[in-house]
Structure formats: C-alpha cells, structure tokens
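Engineer: coords please:
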Amino acid sequence: MSSSSHSPSRQQAPARSWLSRFAIKVIVVCVGLGACGALLMTLALALAWPNLPDLHAMTDYRPRIPLRVYTADNVLIGEFGEERRNVLRFDEIPDVMKSAILAAEDDRFYQHGGIDWTGVIRAAIANLVHMSKTQGASTITMQVARNFYLSSEKTYTRKFYELLLTFKIEATLSKDQILDLYMNQIFLGHRAYGFAAASRTYFGKPLSEITPAEAAMLAGIPKAPSRFNPISNFDRAKARQGYVLGRMRALGYLTEAEYQAAVKQPIVVKSAAGTPTGRYAVHGEYPAELARQLLYGVYQDDIYSRGFNIYTTINSKDQEAGYDAVRAGVLDYTRRAPFPGPEGSVDLPAGIESKTEDFNTLLDDLQDKYPDSGDLLTAVVLSASPTDVKVARSATQIVDINDKRALKVIARALTSKAKEPTRLERGSVVYIHQMDGYWEIINKPTVQAALVSLRTQDGAIETMVGGFDFEEGKFNRVTQAWRQPGSSFKPFIYASALERGLTPATQVSDEPFSLTAEQTGSKAWNPKNYGNAYEPVLTMRQGLYKSKNMVSIRILQAVGPKYAQDYVTRFGFDRARQPAVLPMALGAGSVTPLQLAGGYAVFANGGYRVPPYLIDHVTDSSGKVIMRARPTVAGDTLARVIDPRTVYVMDDMLRGVATYGTGARAHRELGRNDVGGKTGTTNDSQDAWFAGFTPKLVAVAWMGFDQPKSLGQGETGGGAALPIWVGFMRTALKGQPETPPGPMPSGLKKVDGDYYFDEYPPGTAIARVGLPAPGDPGPGAQPGNTPDGIGNLLNQLQGNATPQKPNGNPPGGAVAHPVRVPF
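Structural biologist: All right, here's what the predicted structure looks like:
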C-alpha cells in the first residue's frame, strides 16, 4: 500500500521541477529585459535631458513686439513678427475665461503632473472604437512645451522631447504660471496670440468684459484655430461653443441658470478700433508687404522684434476703394468669359447633408483645398438643374442659385449636353458670390488686375492693389510686372513731338504703314489700327483721341526714335526697356503700373518728375521718429523735366481723350471736366490699360494674365481697365471740387482753336507728316528713316507683351528691375 501511495508523488516531481526551471528562466529574461529597458531609458534620459531648452523664456517672459504698418490716417494694415498679442497677468484674466479653458482643454490640469494618464486611456479607447483619431490627450502643459520650444512635426523623437520638457516645466513652474503662459501664448487664429488679443479680434472688447458665452467660444478655438474661430466659420465655432458650455456646466463652473443664459446669448462678431477683423479693416496687404521689404533692407531681421511702426502714405478710404474696384473689374471680366466649369468635384454620398458632423467635416476638408478668396466662398453643389442650383456652405447654410442673371452665366454647364469638366452636378465644388439681392456661381478668376494712385504734387502712393488676391501669392503687379503699355504710352511720344515742332493741328497720314524685310533687316512689319479701320488723314489731336497706330508711328518717325528714347527717360522710364525703334510708338517696350503712374504725374503737376514713395516716417517702440521721407515736390525747379508749354498742351489733349476719345467713359461717368487720360491695348488684347489723372491725383489700372495671353476678342483698355479706374476714382474724387486749367504759359499761343509754341508759329511748325507735298505722290514710309535694329526688336517682340512670371522675372534671362520706391 505504501509503495503504491507514493508513486504519484514520484511521477509529478519531474514535472514540477521542469515548470519551476521554466518559470525561473522567464523571470530572469523579463528581469533582464526590464533592466536593459531601464538602462536604455536611463541612457536616453541622460542624453536628452541636458539638451532640453532652458526655461528662461518662460520664467522671464518678454514677448517680442512686432513690426506694425499703418496708413497715413493711422489705420493698421499689417503686422510682421513673432505674434500679435496683449499680455495680461494671471490675476487680470477673468475666472470665467480660466474655467472655460480648463473645461475645453484640460479639466484635470490641477490634479495631474503634466500628463493626464486617465485622459490618455480614455482617448485610446475612443480612438480604438472609432478606428480613427477622434480624441487627443494633450494637456495644457504639453501644449505650452510645444508652443514655446518645439515644432509641430509628428515624429517619435519630437514627442519624446515634448514629454521630457513637460516634466521639466511641471518641476520648475507652478500650475498658475503654466496656465498664465498658455493663456498669453496660444495661437487663436487671424494672427491673434493669447486670449486677450483674441477677445479684441473677435468681440471688440477687453478680456475683462468677456461673458461666459464669449469665453466658451474663445476656449473652443485652440482645437483648430483656422476652423473654429467665429470669423472663418461661425457655425463650427458655435457648435464648439456649445460643447464647451456643456462641459462648464458638468464640471460645476456654471449653474444651470448661467448655462441657459449663455446658450441663449447672441454672439456678435466685431473688431475693436484699429484691430483687424479677420485680416484687417482695410485691404492693404500689398503696400504693407512692400513697406516691410523696404524697411527690411535697412534693419534686416531686427524689424520683427523691436516694435517699429511704419506710417505709409496710403489713404485708407482710397485703398479700400481700389481693392473693391479691382475685385469688381476682375469679376466682371470673369462673367463675360465662358464659364469653364466647377473648380473640382467630391464624392457626395446620398443623404450625407443630413449627417451634420460628417458633412461639416467634408466641407472643412474642401476649405483646405479650395480656400475662400475674400467674398468668393467655397461651396459644394447638392443638386443642379437649368432653373435652380442648390449649394451648401455648411450643413446649416444652404443657398439657392435661381436668379436668371446668375443662371445665364453658368447656363452652358446646366444643359443636358454639358460634359465633364464643364458640367455642374451633385458634388461639384464651386465658388459663390453674393450680388445685390441674389447669389451667383462664378469660377475663381485666373485673370489679374492692378491699380495704383499717386499724389501728383509729391509722388506719395495713396493706393496700391497688386492683384486680385494677396493670399494667392505676394507678387505685386504694381511694382514687379513689366508689361507692354500699348497705346497708354503714346502721350509721351506726342509730348516729344510738340518739342520738335509738331502741333495738335499737324496733319498726319493714317493710311496703312509697312516695312519690307529689306527695310527692317529681318522680316516685314505690317502694324495695324484697331479694327483695321483707316482714314486718309487726321490731325495729331484726332490721332490721339482715336488712338490711331498709323498716326503714332509716323509721328515717331518724324521725331526720330533716338530722340524719343532720350525724351521718355525724363518721365522715369528705363532707356533699356524702351528701344529706339518705331514699335516704341505703339508701346512695345515695357513698364510697370507704378512707373506709368509716375510718368503721367508729370503731365498732371505742371512738368515735374516726383519719384513715387510709400513710407512717410518710421517710429521705434517708444514713438520716436527714426526715419522720415523727404520727397521731391512739384514746383522745385530742379525737378522740372519738360517744358510747361508741353504740359499745358498735353493736359488739354488728354482731357479731350477722356471727354471725346477712347476714354470718354471717364468724363461720362464721373461728370468732371478736369480728368485726362489714355487707354492702352496691346496686340491681341494681352494687356489692357487706363492711365488717368486730375491735377491732384493720378491713377493707373491694368488687366491681363500673368503669363500673357489674349483677354479675348473685343477686350480693350476702355472696356477692361477703364471701369476699374472709374470705379476707384468715383470714391477717390468724391467731394473734391473740379480744378480748372491753369493760366497759359508764356511762349504759347492759341491760333484758330489750337496751340503753337512761339518758336513754331503757323507757317513754321510742321504742318504735315507722312503726307506728300502738293503735287508729290510720295510714299508713306521712307526707308531712310527706318531705325537700325528694328528687325531684332521685331524678332523679340513680334507685337506681343513681354511674358511675366509671378516671381517677377520674365523668361529668357531678363530679370525684372528691383523695386525702387524711396522712403
């Protein structure tokens, strides 16, 4: 019995022995791995901890003051630097704002040691359930670490340093200090850093006056500053506000009554005086950027932290009028052009618009790819028919496009025969624009335009709009786009002719003009009048009014291209860009809109060259003036560049152009007799211009494509650029009395209704150009007068505009001249 009773024990002993040995080995391995892991972690900490940044920037917090740019009437148009902020002490921040932040971002902030492990587990479970990242676990301390010292790149190394820095911050600063830094440092959209700046940006009030409803909306912004701020997307901001208010009630920060009152409070989005709403109260992005570039050339990177203030010559009222005029002109052209179809398309499952969160997320993604452009708003088509197109901006903002005027523009995309990519259908991504009483669908413009205005007495730039949308690129077409001026350049050739003995009454042939290949030394040149319309003979005045090319060519031939080339440099034009050949008469050289405006200022101010300037003065952070402009002023004898008699006659002729000629719309719509100007259209309508002035203000409008191509058949300076100019001048000249012509200068006489210099009286002045003498059949063009080099120019130009890339450099090796706008 005894032997049998012991046999099971003897059989189990080896098994237990094997299990024991296995368990010991596992424990040893685990301990070894743990020791190795601990060793590696210790090594990593030893290597990483000394490389963590010093916390001096936090413990001695001194935010940098950015560069600010103002108009002449003290309206802020630009800020450049680290950030825009209004720093408050911790005790100056209202409790309701602190409570809203904690409820929205980190309700266990005062309990955890920098990392909220409860939140980490909760976020991991939520993300696992939804199979996507729906929740984060970043604490306020972690955000402070990231904002002060680290980038936002998503790498394990960056995350490791963030964790270490979080622990260091928690060990060095108190919780109140950390929260204080967060509330003053966090980016909250539209260049606002810190909740004090955000309160002024979005609600127009100091943070001390914030209500629970407003505090909750501000506290919801850090989740996605570009999407959850009330200017960019009020619906999303409102939804996020509701979540934050709910959290504040659940955590006991608000009573039920306070919660209900906050939910019902209307939110009014507005900006404090002098503070940008969204961007800025005035669309001065182009002059602000140019002012920054000019000051950077003096102080380099120091301008971004020393609190400099640039006061420009820009007039805020005129600047906004110029912005509106350019936008309106470009959109009018876009409506005239054939509708090219939607911007893109997106898969829009049936019924998704009823799923608010999913639909809004889809629209948010579209905004990233197709951002709004000013008052052009991104939308997606829900349904489309020839009589009605329904589009959505958000789940709650549905717009019906059913006005006949709007449908006419997009009619070709709504027919049953419309094909991709033109067809409008469910899922099409479009831009919508609100007109007076209705909405329209309009594609984002590809054409560009620019406008600049100067004070004629000293060249102060009062308006500068360098393109349709600054956010699409900083290329400033006012200063950087070298384009052919076309007929807008003719007045400078005519002015040179007056000083060579021609008069407004000089008769000039308007018959077709041509040069053979032998005459040019290259290939035949056969310029044409617009519309191929010709007349036997016109006076020089009539030729300017009607902008006749044949008249201009024969005038330049009579004057001499070399003389004219020298003469136009008096107006500020580059000699190298105005070759001394006959096509110069048609504006075949190249100018910038700013350069052309400076040239026309000479006609407007009595004959004085006043170089344009943008910066009036600069102050430091204490308000001390450290730089001030000293502009050239009309009347300074050293600035006179042309004969006052020439100015008087050209002013009279250009007023005639704006009253009876190709620019007659200017007089008709403005109803003023003191307006002069000239249209300009290049070959194949690649550039459209209008340059015009009163005795006190000169403005130039231009329209074209960055990579030159035809604007379309029938598009001219009078139809494309002049409306922009008139739209601007209607505001700029409002309330300003007319200025009658000044007294006739000595040495000038009026005979039989026209003007003659004393040294070129009737009988001595050149009476006929390009016309045969009585009884002489004479040819139109004399080969002997053909300037050398015209063949080379024709090879280069071929009557087309100089291609201009948005980086400012035309192809072919030519480099655009640097901006030359003195302080």
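Engineer: CA atoms for contacts and neighbours, from now on please.
Structural biologist: Noted.
Engineer: any residues touching stretch 76-85, and which ones?
Structural biologist: Identification of contacts with stretch 76-85 by Cα atoms under 8 Å, 6 or more residues apart in numbering yields 64-71, 184, 191-194, 196-197, 274-276, 280-285, 288-289, 292, 303-305.
Engineer: Here is a second sequence; please produce its structure as well for comparison:
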Amino acid sequence: MSWLKKLVIILLSCLTLGVLSIGITYLVLKNDLPSVETLKDVRLQTPMRVFSQDGELISQFGEKRRIPLKLNEMPPMLIKAVLATEDSRFYEHPGIDLIGVMRAASVVATTGDYSQGASTITQQLARLFFLSREKKIIRKVKEAFLAIHIEELLSKDEILELYLNRIELGQRAFGVGAAAQVYFGKNIQDLTLSEIAIIAGLPQAPSVLNPVRSPSRARARRNIVLGRMLAEKYITQQEYDDAIQAPIVSKLHGAQVTASAPYLAEMVRQEVVARYGEEEAYSKGFQVFTTVDARQQTKAVNALQANLHAYDERHGFRGAVKTVWPAEKVVAADGSISFKEDKRFSDEAILAYLDEQDSIEKLQPAVVTQVMAQSAEVMISGGRKIELPWDGLKWARAYISNERQGNAPSLAGQVLAPGMLIYVREQEGQWRLSQLPQASSALVAMNPKDGAIRALVGGYSFSQTQFNRVTQANRQVGSNIKPFIYSAALEHGYTLASVINDAPIHEWDEGSGQAWRPKNSPEEYDGPIRLREALAKSKNVVSVRLISGVGIDHTIGHLAKFGFHAKDLPRNQTLALGSASLTPLELVTGYAVFANGGYLVKPYVITKILDDQNNLIYEHQSVSVCDQCEQLATNAAEANSGEVQPVTNDAPGTPAVAADPAVTEPPKPTEQYAPRVISAQNAFLIAEAMKSAIWGGPGWNGTAHKLKALKRRDISGKTGTTNDVKDAWFSGFTPDLVITSWVGFDDSESVLGRSVTLGGESGATTALPSWQNFAELALENTPEQFPPTPTGIVSVRIDRKTGLLTQASDDSSEFEYFMQGTEPTQYADPVNPLQPDQQKPAEIDIFR
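Structural biologist: Modelled structure (predicted):
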C-alpha cells in the first residue's frame, strides 16, 4: 500500500506539474499568440478572373492560383484521401492528437529526430495562417494552443474546408481546386483515384513531390496515400490495385479558359490595374465581366486565323521550320523522287524531340517520317503518325516573295523530305501542311448603339506577340476613309445623285514642283458618275474632287466629329486616298455613327466587377443611343409651361413626337446618352450608299459584291486598300453590329503583293473574307433590320446618267434618297412631248 500511495502521489504531482506548466506556458505566450478571430472572416488571396458576358472564362491574372471551393463541392474520395494521409482522427480529437504527440515524443526521446510530425490538420491550419514552418518546440507549443482555440471557434467542416482551400500544393497552386487544374487541367470533380492520391500526398513537400517536377517521387508518395486509404477501408483492394498501376501523366496547365480572347483580357487587366493597383487587382479575387459574346469571339478568332492561313498558302511554302536529320533527294529517270537517310532518328528520338517543340494556336509541330508520291507521313506529339494527303500538300508552291511564287508541285517530294520539322493543322477533318503566317490581322466587332465590344482579335497568336493591332496599330486606312468624306460632302450641298467627273487629275503642286496625278485602282475611269456609284466603286479621283469642293479644313472638321483626331488627318488632298493612319478600333467607332443614326458612342469592354464575395464594386454606366430622349424632354418642358406646341426638330432626323399634356416633368433617365454628331439624314444616306458597294446596280458591281452571298439587304460596307497594297480593310455594319477587319504586315513596309491563284491582294480579297466569315455566324440568328427612314428624307425617281428628275420607268431610271429640299428640280428628258403646263409631276415619296 505504501508503494501504491507513493505512485499515486507521483502521478498526481506530475499531472499537477504538467497542468501548471501548460498554464504558465500559456500565460507567458498569451500576448504573443495572434487572434484567430480573423478566421471567421478569412478571405483567401485569389487571382483576378475575366469572363465573357455569358460567363465563360477568358483569362486569369495573379501570382497565386486558387479556385475556392465549398466542402460539398470537393469529391468525397479526395477528402478521405487527405484525412487518411494527414489526420485520420481529425473528427475525433480537439485540435491536438495526443496519440500522435506521444508517438512523435517517443521518436525524439529514442533517436533525437524531430522530423516525425504530429501536427493535426487544425495545427497545420494554425501554422499556415499564423506561424512559420521552423521545427522548434516553442513553435509547436504555440501551434497547439492556436489549434485548440481554432477548434473552439470553428466547426470541423469549416476547418477542413479552409485547410483544403489554403494549403500550398506547389507550382503556385493553392488549394485542391487549383492543384487539379494546374497539374491535370481538370475540374476537381473529374479527377481519377490516382490523381486524387497524388494531390493528397502533396502537402508533405509540394515543391519536390509534385508530378511535374518529379514523376517518380510523386508516384512513390501516391502509393503511400493509396496504402493509407486501403488501410482506412476507404477503397477496395481492386481500386487500390488499379490506381497503383495508373501512369503518372501530368504537365502544367493554365486557367481553364473556355473563351479565347487574350488581347481583350490584356485590355481588361490594364484597366483594372489602373483602377485598383496591382496588389488588389491580382489578389482580391475580382471577377471581371466583359461585353464579349463567347460564341462570337470564338468565331472571330477562327475567321481571322483561317483568313491568314488562306493568304499565307496562296503566297507559297517557305520550307521546313528546321531539319532534324538530313535527307538526300534522289530523282529517278521517270521523275519519281526518293531519299537517302543515313542519320535517321528512331521513333523514340523523334518523340523526345517533339516534346521540346511548342504548338502555336492550331499549328502542331510534326516531323516528316516518310514521303510517298502524293502524300507524306508525319509524327506529331504523343507519337501519333498521321498522313498528309495531296489535298493538304498541293497548295505548296515555293515562296519566292510576296509578289511571286514558284510552279505548282506535282509530287510530295518537291515539297517535303524526311527529317523536316514542319507545322500541320486540321481543317474540316483533314490534316494539311501549314506554316506560321507572316502577315498580321485584326478584327473587332462592336454594338453601335452603346459601344460594347462583342469580339476582338488583335493578332494571330497572343503567345507570339502581345501587340494588340486593334488598339495599337496605326495604319493607313485607304478607301475606308471615303464614307466620311462623302458625309462631309452631303453637309456641303452635294447629294447621292450629284454627278462628278471620274477622269484623271493632273494638278500642279507648287511646293514640290511636280504634278500630282492621283489614280483610280484599278486604273479605270467612267467619266461623269453619280456619288452613290462612285462610292460603291471606290473611285479615288472622285474623292479628291469632293475634298477640293468641300475644302480641306471643312473636311477635317467634319471627320473629327466621328472621333478621329485632327492631328492624325493629313491637311492635304491625299486624305481622299486614305493617307490617314488610324487604328481598327478608331475606324469601327467612326462607322458606328453611320450604323446608329448619327451618334458617337465610346467603345468599352468591362460591364461590371464583383469582389470575391460577389459584391458589386464597379458597374459600367452605359452611354447609349436614344433618338427620342431630347424630344421627350422638350415635350415635358412645354407641358410644364402650359404651352403645348407642335415640335420642331432641333437635331435633324429626330422623329417628331407630339407633346403629351399629361407629362408634368422631364424624364429622369438612369443612364447617359451618346451625343449626336451628324444628322440622322446624313447617316441614313451614307449607310444607304454603302449598300450599293455590295449590291451594285444595273450592269455594274460594287467592290464588296462577294457579300451578296450572305443574302442580306441590311448590310452596308466599304473596302479599303492602300497604295502598294500594304494594308487591306473592310468595314461594314447592320443596325446592331459594326465590324472592321484589317490585314497587313507589322513592319508597315512589306506589301501584301499578289498571288498566282488570286491576283492582286486588296480589301475585297484579303480583308473582306474574315469579315464575311465572322458576320455569317454573328448575324445568322438576327433577322434583317431596316430602321424607319428619318423624317426629312424624300425619295424621287432620277435619271441614272444625269441624276436629274425623270418620267421614265425603265432601266435608265431609279429611285434615290435626298434630304428634303436638296432633291433635283430639273428633268433630264431632253425632249418632252407634253407642254410645260401638261407635264406630270415627278414620282416622289416624302418620309415624315
């Protein structure tokens, strides 16, 4: 009994001493312990994500990759894998696992090794938020106290959810959601058991155990995790055996982008950083929603890339990217071709070589392994061998220059040889030889009613160059400037029926001491021609004569109304030929004025920004077109004054709206409205004239006649080609969408040239195809729209040749639109059998 009492006393003394020690330690460390109250409102550092208007992910910006998830959004098997590996008694202990502590203490006592961990998930969470990773006793004591406090503050599920979202898992991935994306390019719900085990094994040493850096170490750690899961009976023996045999297949993946708009995403990034600063922009989890339509954006990318490939192919094949091994060509007497290959690579060596090559957009690197008479076999990444049929090879004339190509090949051996590294791409289910286009392009589509950008592509590949040609490329606009010059002419007394002499100009320039001789392209002259037809045929000399008639100062002043900077407009007659340099975004903004009835809208891309808690922190204030707003305000003012009077149109083209006596106060719009810069009549007439560029007239075609294939009468458009064909343009619109397409070279010196198959490049052949390809999808579900004709527009029958009134009703006449008061008053008929007092009035319609 004496011995037993002593033992009890010793145990009680040790217990008391232990409790006192813990209490004293807590009092000593109390002031050094951080408050864990912050965990109640913790905000994980998350990157900025950019979305299309329909919620598709465009891009992600930020150093730390994180995809916050709720616990019920995580696969149950992943949660079990983490618990089995990191803390199997998580739901049983109070934050400290005493069994684990005793085990670690015995290891320290017997071996002096401190590497044996005893930290629970709660302790790891405490360390993640408040402590360092140093292996010292004092840190472990603090960790224990914090863990107990955390358990008092949060539920087990809340702790586990916070841990799984916060834990660092290597390659800048934080949390299991980001790890699934970074290592496997998958949504977390789509992970296999093997992949789940790999992620669950990462917390121990993410920098060395991740499958990208060390597949072998990742495999060993995965197997340990699977063993723990089997021991805890979370998986069956069969599931274990299958997962153990699964290969480690992993590479770094970016954000799971579902809509490709990298140039627009960079515009968004710059705007958000300018607004909030880099630190907040990249870490506060902003969700930025843009104006882009994901479907239209995808089509815009495809249209631009396909058009560049078409241009590139018709100018010839520039040869292999590299030669992997040499092959000597042997031409037989019958003309057949074979090759000698003394240093041919094995399939394994080819595959290893391809693993080091990068794909570019739809271009895949490939090594030629065999060349037949009119086909070739190539190996692409992954070891797959594919055939290039003759239809995918026969385009490859030898490139000589942008102006010249070699003869068409008749055998594959004239184009390819074994050992060549080339690019291939798939088109309509068939593989074809390809190459990285040297020419550049841009395409931008905008809603003309409020300036919302619907699609924007700043080049062939953002990975090759981040130069955004939509916003940064100032290029000569060529004939794309002509509708604005014609608009100025209408403001100075001209009409669409005015006749100008389409004849060569020889004008002496005293400054240079030389004659200036602007020419049409093609160099054809029609003599006297009406303005509608001259615009549709893009007659250069007519534009020059119009500037002479209007005056350069008046012309530039008018063009400035469309948002163009006067300093960018040459103060001479070369402006008529498109010598001004503008960006595609400036041009599309200018054309929007014609599309929306005369208003200048400002392009924008961000609609709203949410924070990581889905709180609205920014919303774009729309500045849109409103034809009747000023009129309604006038009506309301008159009603308040008691003087209800017929309304006159201060702004030409504003529809007349009778004053409503019931209106007692002016409208209070919730948004701002775009300013009117030209009259509705002017915008209407130019838009109508540009329709003739597509549909032409009896016996003649406009420069954009290929757009007849779209079978829409509501499209207005204008081609543009600069001197020496360095730039090709097409701009066009419907009432709901305005689009500009540009093709050229970044160096601004290279010419687009000509090809054997198509002839000379131009706006109609080089820029219009991508516009048409995009518009075909963008407009496919939109019915034709014909807005009401503005008040103050009249339509009279005129003589096609003279633009004067006519009583004829055959092909020599047509109806033309005029601003009321500018319609012709004279008849073209040289002989009229009726006496003056018997003459029939000309046919006339007045739109009121």
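Engineer: quick revisit: make a ChimeraX selection of the buried ones in the contacts of stretch 76-85 of structure 1.
Structural biologist: What follows is the ChimeraX syntax for the buried subset of the contacts of stretch 76-85 of structure 1, where burial is set by 16 or more other Cα atoms under 10 Å:
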select :65,66,67,68,69,70,71,184,191,192,193,194,196,197,274,275,276,280,281,282,283,284,285,288,289,292,303,304,305
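Engineer: surely Ile617 of structure 2 meets Val288?
Structural biologist: No - counting by Cα atoms under 8 Å, Ile617 of structure 2 stays clear of Val288, with 10.2 Å between them.
Engineer: Counting neighbours, go ahead and name the busier of those two.
Structural biologist: Val288 (28 against 11; other Cα atoms under 10 Å).
Engineer: Setting the sequence-adjacent residues aside, check what's closest to Tyr253 of structure 1.
Structural biologist: Leaving aside its sequence neighbours, Tyr253 of structure 1 sits nearest to Ser99 (Cα to Cα, 6 or more residues apart in numbering; 6.4 Å).
Engineer: Around the one you found, how many other residues sit close by?
Structural biologist: Using other Cα under 10 Å, Ser99 of structure 1 is surrounded by 22 other residues.
Engineer: before we move on, what about Glu518 of structure 1?
Structural biologist: Count around Glu518 of structure 1 with other Cα under 10 Å applied: 11.
Engineer: Skipping adjacent residues, who's closest to it in space?
Structural biologist: That would be Ala524: by Cα to Cα, 6+ apart, it lies 7.8 Å from Glu518 of structure 1.
Engineer: you'd agree the residue nearest to Tyr253 of structure 1 is up against Leu251?
Structural biologist: No - between Ser99 of structure 1 and Leu251 there is no contact under Cα under 8 Å: 9.3 Å.
Engineer: what comes into contact with stretch 462-474 of structure 1?
Structural biologist: Contact with stretch 462-474 of structure 1 is made by 284-287, 313-315, 318-319, 322-323, 326-327, 330, 373-374, 448-455, 475-479, as judged by Cα under 8 Å, 6+ apart.
Engineer: Show me how to select, in PyMOL, the buried members of these.
Structural biologist: Here is the PyMOL command that selects the buried residues among the contacts of stretch 462-474 of structure 1 (16+ other Cα under 10 Å):
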select buried, resi 284+285+286+287+313+314+315+318+319+322+323+326+327+330+448+449+450+451+452+453+454+455+475+476+477+478+479
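Engineer: Looking at the contacts of stretch 462-474 of structure 1, which are in helices?
Structural biologist: Taking DSSP state H, the ones among the contacts of stretch 462-474 of structure 1 that sit in helices are 285-287, 318-319, 322-323, 326-327, 330, 477-479.
Engineer: of all these, which comes closest to Arg412 of structure 1?
Structural biologist: Nearest to Arg412 of structure 1 among these is Val330, at 20.8 Å by Cα to Cα.
Engineer: Now the equivalent of the closest one over in structure 2: closest residue in space, sequence neighbours ignored.
Structural biologist: In structure 2, the residue matched to Val330 of structure 1 (TM-score structural alignment) is Leu308. Leaving aside its sequence neighbours, Leu308 of structure 2 sits nearest to Pro437 (Cα to Cα, 6+ apart; 6.3 Å).
Engineer: That neighbour matches what in structure 1?
Structural biologist: By TM-score structural alignment, Pro437 of structure 2 lines up with Pro445.
Engineer: Now for that match, how many residues are close by?
Structural biologist: With other Cα under 10 Å as criterion, Pro445 of structure 1 counts 16.
Engineer: same check, this time on Asp553 of structure 2
Structural biologist: Neighbourhood size, Asp553 of structure 2 [other Cα under 10 Å]: 13.
Engineer: Report the contact partners of it.
Structural biologist: Shown here is Asp553 of structure 2, whose contacts under the criterion Cα under 8 Å, 6+ apart are Arg571.
Engineer: Tell me roughly how far the strand or helix carrying it lies from structure 1 on average.
Structural biologist: Asp553 of structure 2 is part of helix 552-559, with elements assigned from DSSP states H and E. Helix 552-559 of structure 2, aligned to structure 1 and superposed, deviates on average by 0.6 Å (mean Cα distance after the TM-score superposition for structure 1).
Engineer: thinking again about what came up before, list residues touching both of Ile617 and Val288 of structure 2?
Structural biologist: Lys608, Ile609, Leu610.
Engineer: what's the distance between the counterpart of the last one in structure 1 and Ala44 of structure 1?
Structural biologist: Just to be clear, that refers to Leu610 of structure 2. Under the alignment (TM-score structural alignment), Leu610 of structure 2 pairs with Thr619 of structure 1. Per Cα to Cα, to the nearest Å, Thr619 of structure 1 is found 49 Å from Ala44 of structure 1.
Engineer: Looking at those two, which has the bigger crowd around it?
Structural biologist: Thr619 (16 against 12).
Engineer: need the contact list for the aligned partner of Ala767 of structure 2 in structure 1.
Structural biologist: Aligned by TM-score structural alignment, Ala767 of structure 2 pairs with Ala721 of structure 1. Counting by Cα under 8 Å, 6+ apart, Ala721 of structure 1 touches Gly329, Ala688, Trp689, Phe690, Ala701, Trp702, Met703.
Engineer: Thank you kindly, that will do.
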